[in-house]
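**Student:** build me a model from this:
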Amino acid sequence: MAGSTTKTVFEIFQTMDYGPSNSTFSTAQSWLELQDASLGLFVEGKFAHPAGRQTRSLTDSTGRTVCSLMCAVEEDVSGSVSSAAKGLKGWSELSCHQRAQPLLRLAGALQRHSQCVSELCELSQSPCSPAALVRLAQYYAGWAQLRDTLIPDWIPRGVVAVVGSEDCSLYSLWLKILPALAVGNTVVVVPGMPTAPPSLLLAQLFGEAGLPVGVLNVITGSDVSLGAKVAQNPNMAYMTFTGNKQDAEALCRQTAGWGVPVSVSLSLDSVCPYIIFESADIDSAVDGVMETVFKKRRECQWALYVQESVLKSVVARLKLRLAGMKSIPLQSEAHRALVDTAVQEAERQGATIIQPCPPPTSGTLYPPTLLCGVAPSCQAVVCPAPGPILPLLTFRGPGEGVTLGNHSSHGHAASIWTEDLTLALETTKSLSVGSVWVNSLSVSDPSLSLSGRKNSGNCTDGGREGLYQFLRPSSSFPLPRSSPCALDYGAFGAAAAKASVPEGFDSSSIPRSYSHLVAGRSCKADSGCSRAVLSPEGAVLAHCPDGGRKDVRNAVEAAIKAQPSWMKKSPSARAQSLYSLAGLLVQKRQPLVTSIQTQTGLTLEEANQEVDLSISRLYEWAARCDKDMCGVPLLPQSGSALSISEPVGVLGVVLPDSKSLLPLVSLLGAAVAMGNAVVMVPSEKYPLPALEFIQILQSSDLPGGVVSIISGGRDQLTQALANHSVIQAVWYWGSKKGCQFLQHTCASPLKRLWLHCEGDEQKAGEGGLWSLPQPSLMEEMWRQAVVWKSVWIPTA
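**Tutor:** Next up, the predicted model:
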């Protein structure tokens, strides 16, 4: 038609504006009105409003009050834990089918009340899809049905505390609550303020779904210290935390010495690499950046790594996409100050700042910001400010890209973009993170296991593997419950080694001098000091090195060099090395039998039995090397996923006194079979069999540095292992003070802990436990030696 103008689709979209919001929150407001806008505690299967409690006001995104939340006191903590303890016996003794039914009915209730759940999450500024919660409930209902069939010989821990920080998401909180309930524990939940209202609503729906009274309790408070008060209750068996690093460190230190294992998941503070290779679909990769990085609320921070050959193309597309964006609201003016500081520092260091508009002079709004050309050491990369900031770094080749991706002290997740499948799989294998999204990002499903690496957590959530943090082998012993010791953490293990003083000797029996094993070589202690090893009658049998911090440092340096190549060996090659080691042990069995008998006072028959069991244990670990339990999870969406077990890295192991050789061989086999390197501290009381075993290790084909054995004072060496930043996990058999020290110290840098208070275990017969053919005990050793990586590959 004459005079008419035809607009392009692009022009139409440019002129379109958002329609009016339909979010009236009427359903959520109606539920809150039923509670008089004052939410109490959920204890004994119903809401409770004890008198005389302080309250906190929760506000929405506009600053209006949503509701008030009650601050629990000691009496409320005691009541909620007592309720959970009373409900434990009945809940754990139900059949698997009976435990599965409330979870299935919860899924149905969430579907019926999805509007209320969704609105309440939005009001509370803790958005979560009801569909994701339904999937979560259905998935763990299935595991509740199958626990006894697929996970035999494991029992629930008991009363479990699930604690969240103020900024954790509702989904991550319930990713811990539901599996804990599914396997037979009862739970006390301590949510942060934004997740408290929807958690209380879900607890009500759970009660209406038929969950027995006392099985789930929710208490709210002023800060995360309420979680520490819950842990101090004598009925508490285990605590798990999700949220930020600062609160996690405080919680770990406040609970140290109470005998409660604590695990943490720290996705919120993690810096995740977003890697774009030259073989990527650049438009899709940039779309992913815009959809994920510049969001008002995001689970983790991102750093963008771009291959140099496509840098101009990526930056040009990002500039084009950023040009039409508006400023994004921050949570507070304090966050605004952090963002301003980060951008100014990056600019001083030579970064190019790309923004769609200048930042407002004041307020909490800030434009999406791209920081081009920053250095890996820049604060915006190492610890980004909580805002819409994306640092961009370049790399030349794939190897450099992986190195930069692993540069962070975090290991939560990574997103890689490439059309080259071989490059994608090789990069996935090389990145030290718990989850890898190939040509996609932020894909989540409860069937995918996620292990936090480095400072991103010390436990596994999701999938079958996430169930085991809430279970223990029926033959194992939990940590004893008691009050913390009066312990000077700075002085623990700080005593200097003392040089031995000549006291004369019997010329007919000259004591032998032993050496350490470090980097595959026998050596003396760095201090030059040694200590006398006594027989049961008090006679000097030998002198062994008195190791310390420098010996541990040398052993870890050797382990860092040896572990990557040992990990990359095929499982069958590692199996052959362990078979060979077992064969050498057979050849050298008689000196070990004599050493065990002489030092420990065991009979010849008992010493022979221990060596025979050690040989058998090595053969068993060799056989398990290539019997890994990786899998392909079945997902309710298009795409393929892999669940891969990987070695933890460098382990520190402090061995018990209850047996002198068998624990060493059992734990060494578990660690080495899975591709780890290990620094072992033999029994302080009976070190000679372990030092005799060094000759066998030197004759084996294990690479130097994969296994180091350092004798000396247990406390001194424990302190050195705990404070070394490279060691990712510590397995400890020792004193209550040692357990308390490790719980306090290994909160930063974060380490995986496997703690055993040996005195109490020996009273219960733990010494004989090593000798029993317990499949669940062997599986627990194996699970302590691995972490899990989930890989998501879209197919459509």
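**Student:** going forward, measure contacts and count neighbours with C-alpha atoms only.
**Tutor:** Fine.
**Student:** strands along the stretch 401-550 of the chain, start to end?
**Tutor:** 410-411, 413-417, 435-438, 450-451, 453-454, 460-461, 471-473, 512-513, 516-518, 521-523, 530-534, 540-545 (DSSP state E, counting those that start in this stretch).
**Student:** tell me what angle the last one forms with strand 530-534.
**Tutor:** It stands for strand 540-545. Following axes from the mean of the first three to the mean of the last three CA atoms, to 10 degrees, one obtains 150 degrees for the angle between strand 540-545 and strand 530-534.
**Student:** does anything pack onto strand 540-545? Which helices or strands?
**Tutor:** strand 512-513, strand 530-534 (3 or more CA pairs under 8 Å, 6 or more residues apart in numbering; DSSP states H and E).
**Student:** rerun that using 10 Å as the cut-off
**Tutor:** The contact analysis (3 or more CA pairs under 10 Å, 6 or more residues apart in numbering; DSSP states H and E) places strand 540-545 against strand 512-513, strand 530-534, helix 589-600, helix 688-699.
**Student:** also the fourth one?
**Tutor:** Of the remaining helices and strands, those touching strand 450-451 by 3+ CA pairs under 10 Å, 6+ apart are strand 435-438, strand 460-461, strand 786-793.
**Student:** one more to put side by side:
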Amino acid sequence: MAGSTDKTVHDIFQSMEYGPAATSSAVTAQAWLDHHSRSLGLFIDGKFVRPADRQSRSLADSKGGNVCSTVCAAQDDVSQCASSAVKGHKAWGDLSCYQRAKVLLRSASVLGQHDLCVSELCELCEASCSPSSLVRLLQYYSSWAQLRDTLVANWTPLGVVAVIASDDCSLYSLMLKVLPALAMGNSVIVVPGRTSAPPALLLAQLLMGAGLPAGALNVLTGSDMSLGASVAQNASISSVTYSGNKQDGVSLCKATAGMGVPVSVSPNIGARCPFIIFESADIDSAVDAVLEAAFKKRREVHWVLCVQESVLDSVVARLRHRMAGMKCVALHSDGDRGLVDSAVQGAQQQGATLVQSCAAPPSGAQYPPTVLCGAAPSSPFVVNPPPGPLLPLMTFRSNTEAVALGNHSPHGQAASIWTEDLTLALEAAKSLSVGSVWVNSHSVSDPCLPVSGHKDSGTCTDGGQEGLYQFLRPSSSSCPPLPRSSPVFMDYSKFGTAASPAIIPDDSDPASAPKVYLQFVGGKPCKSVSGCSVAVQSPGGGSVLAYCPDGGRKDVRNAVEAAVKVQPGWMKKSPSARAQSLYALAKGLEAKRRDLAASINAQTGLSMDEADEEVELSIARLSDWAAYCDKVQGGTPPLPQCGSALSLPEALGVVGIVLPDNTPLLSMVTLLGAAVGNGNAVVMVPGQKYPLPALAFIQVLQSSDLPAGLVNIITGSRDQLTVALATHSVIKAIWYWGSAEGCQYLQYSCTSPLKTLRLSCQKEDGGKDWAQSHPALLEETWRSGVQWKSVWIPTA
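**Tutor:** Next up, the predicted model:
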């Protein structure tokens, strides 16, 4: 060890011991805090303000000492901040792309001058962020600010964006949302968590000194997540994005339901991530890396070690050797110590063996690094890991079993793969349902890589060009999909439970009796499970035009089961193969155009010429999506470090689509083509007012070469079927056109697991013009059906 006189270089090389850590005095950060009397105010309109009669919140360091206090903003502060942000958006938006890029690039220089203060403050507050990573963010997004109108044409900024973080969110995760929002021309209101609040205030001051207009970046601090909901409620806010733990993210989604503001969530704290060691790995490097990830870095995620059985003994032996002498890790409280002790006792009762660096002290908020060998995927300490230095170790035999073990989690944030076989690494990376895959490395990040939250790990994409679109909207879109409003009082347990209208037999002539339609599940026309039907009224609303099945929860369950069976195989088809299937579907629609036009005419009352025009537009739209299939693909982003990276677009999975009433055929094929073209399976609910064109389209689906179960069509009560889609755990995304109450229900309910929502409040005047074929509108729809994965492969 460095500093000792009784060990040779050979001894140190054999033991791989670490030298003593350098001590930090944090003099510069302490001086900055003292300058503010260790009481930090709010940052509004380009300056620090401290309103009178406000509560404050104290922040302590890891040793219990006081760092500073922050003001808890009140409603008046939120209103003042929103007004400042509106003015700041105008001033910031009036600048040219070059001028905005110049400000952000100058900010990187200013941050470099004050990197010691930022670094020390982050260390004091345990905000986990290096100034060099922030400089990289500023440099990267300054170039996107420069090229916005060139490479992201036909898109415009949202306006005022609220960026909200939980108490345990890192400063880097916070700024990964703030800086792209600024680069695209938005103004930003930051609501940081407890640990990231002081560094966020310091960065706001530095950016203002670099030339950022007053009001373009404001920081509000508070005591809990209720401040984020208060900010979102302000009518000036155009979008809300959140980063942190899932519990606070769910609370924010529920608190903002019905406000008419879109909320995207990135729960990047507390996820379970697999660390997979194959027999072809460099075992020494893998063991060193897993110990660093699990015990020596700030634990934002919970790692689960998965080791191939053939090298288990070798891995365990190296773990024992490397862990010898490691010190105990400090826990947050004595309560955490109790949770850790309980988890270890439970693991031992289930047959797990312990590998510890030293004996655990009898009491106190400390615990030694511990590996729990022989864990099972269903073990409580694996499913709900306690907040301590515990690393479960599971084994696998085959490569397929390794992927299955890695995917055995509701989370899909990241994975680390260790193997010298590049083919195996790429196959495993593509099969794992996670947003980031690190090959022979871990915890590497760069803003050029787009990462989406897979499964229960988020509803948006951060990083790369794809991460910019959450802060933009198509220029041709004149109104937001959701109108701003106040939430209505709802009993969520009773939404969608109203009984369907009873059908009373009449004495009409059987020859003129209304036609009875079937729904489409698993590739076959069928009745609803209940056997009931609903009446479809004629355009005038007088007579019954037809009867269609009254579908319910069991029909949705059957449709999802059919979709899950076929979707993985459909996703693995090449983009060109999916394109050919969509071209064939358009051809089938062409062959049935007279029947479809007649259905539109009978259902909506449009003339035959207008109905035929809608069919023609639908054929063209399917051809558009077929052409898109092999055009919008990933790439290999240039990295600032040695290595290679891949950005890969992937299907969401099973998408639930509740269709609008207007232009029933064109709206259906627009959403169907975008979802299926990306490799998804769909469960569609036709508009309750005009369901017949969608049911007539079943004839086209039957004659197509789409796999049975890929497209399912269920009719019935919109609200009842919306509830069935929202509560199904397999459905990843819901695209909804319906009532304001339905939108509010989905925002409140689609949180466990998290679902990606695309909501639009249906208007009486028809709402969206589906005939528009503006490039940005088509791109927006296409991007709604894809999620992104980054794969990092170091070469040195």
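**Student:** so after superposing, what's the score?
**Tutor:** Remark: TM-score between the superposed chains equals 0.97 [TM-score structural alignment, normalised by the length of structure 1]; 788 aligned residues with a CA RMSD of 1.5 Å.
**Student:** now the aligned partner of Arg147 of structure 1 in structure 2: which helix or strand?
**Tutor:** With the correspondence set by TM-score structural alignment, Arg147 of structure 1 lines up against Arg148 in structure 2. Secondary structure from DSSP states H and E places Arg148 of structure 2 in helix 131-151.
**Student:** mean shift between that helix and structure 1?
**Tutor:** Averaged over the aligned pairs, helix 131-151 of structure 2 sits 0.5 Å from structure 1 after superposition, using mean CA distance after the TM-score superposition for structure 1.
**Student:** for that helix, what is the distance to the chain centroid?
**Tutor:** 22 Å (CA atoms, centre = their mean, to the nearest Å).
**Student:** the following helix or strand past that helix against structure 1, how far on average?
**Tutor:** Next helix or strand after helix 131-151 of structure 2 toward the C-terminus (DSSP H and E): strand 155-157. Taking mean CA distance after the TM-score superposition for structure 1, the mean distance separating strand 155-157 of structure 2 from the aligned residues in structure 1 is 1.1 Å.
**Student:** now the helices for the stretch 351-500 of structure 1?
**Tutor:** With DSSP state H, counting those that start in this stretch as the definition, the stretch 351-500 of structure 1 shows helices at residue ranges 379-382, 398-405, 421-430.
**Student:** quick one, the longest one and strand 786-793 angle?
**Tutor:** With the same axes, to 10 degrees as the criterion, the two stretches helix 421-430 of structure 1 and strand 786-793 enclose an angle of 150 degrees.
**Student:** and helix 421-430 of structure 1, which residues are buried?
**Tutor:** Leu423, Ala424, Thr427, Thr428, Lys429 (16 or more other CA atoms under 10 Å).
**Student:** the second one now?
**Tutor:** Buried positions in helix 398-405 of structure 1, judged by neighbour count with 16+ other CA under 10 Å: Pro398, Gly401, Val402, Leu404, Gly405.
**Student:** closest one of those to Pro273 of structure 1?
**Tutor:** Gly405 (5.3 Å; CA to CA).
**Student:** how about the closest one: what's its closest non-neighbour residue?
**Tutor:** Nearest residue to Gly405 of structure 1, sequence neighbours excluded (CA to CA, 6 or more residues apart in numbering): Pro273, at 5.3 Å.
**Student:** could you say which helix or strand contains that neighbour?
**Tutor:** Assigned by DSSP H and E, Pro273 of structure 1 falls in strand 271-276.
**Student:** residue closest to the middle of structure 1?
**Tutor:** Asn458 (2.3 Å; CA atoms, centre = their mean).
**Student:** circling back: closest to Arg472 of structure 1 out of the helices of the stretch 351-500 of structure 1?
**Tutor:** Nearest to Arg472 of structure 1 among the helices of the stretch 351-500 of structure 1 is helix 421-430; the distance by CA to CA comes to 29.7 Å.
**Student:** next, the mean deviation of the strand holding Pro273 of structure 1 compared to structure 2.
**Tutor:** Relative to structure 2, strand 271-276 of structure 1 is 0.6 Å off (mean CA distance after the TM-score superposition for structure 1).
**Student:** helices or strands next to that strand in the packing?
**Tutor:** Using 3+ CA pairs under 10 Å, 6+ apart: strand 271-276 of structure 1 touches helix 282-292, strand 301-307, helix 379-382, strand 389-395, helix 398-405, strand 410-411, strand 413-417, strand 435-438.
**Student:** before we move on, the earlier item: how about the helices and strands packed on strand 450-451 of structure 1 in CSV, adding distance to Ser415 of structure 1 and mean neighbour count?
**Tutor:** Output for these, formatted as CSV (distance: least, CA to CA, whole Å; neighbours: other CA atoms under 10 Å):
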stretch, distance to Ser415 of structure 1, mean neighbour count
strand 435-438, 5, 27
strand 460-461, 19, 26
strand 786-793, 10, 24
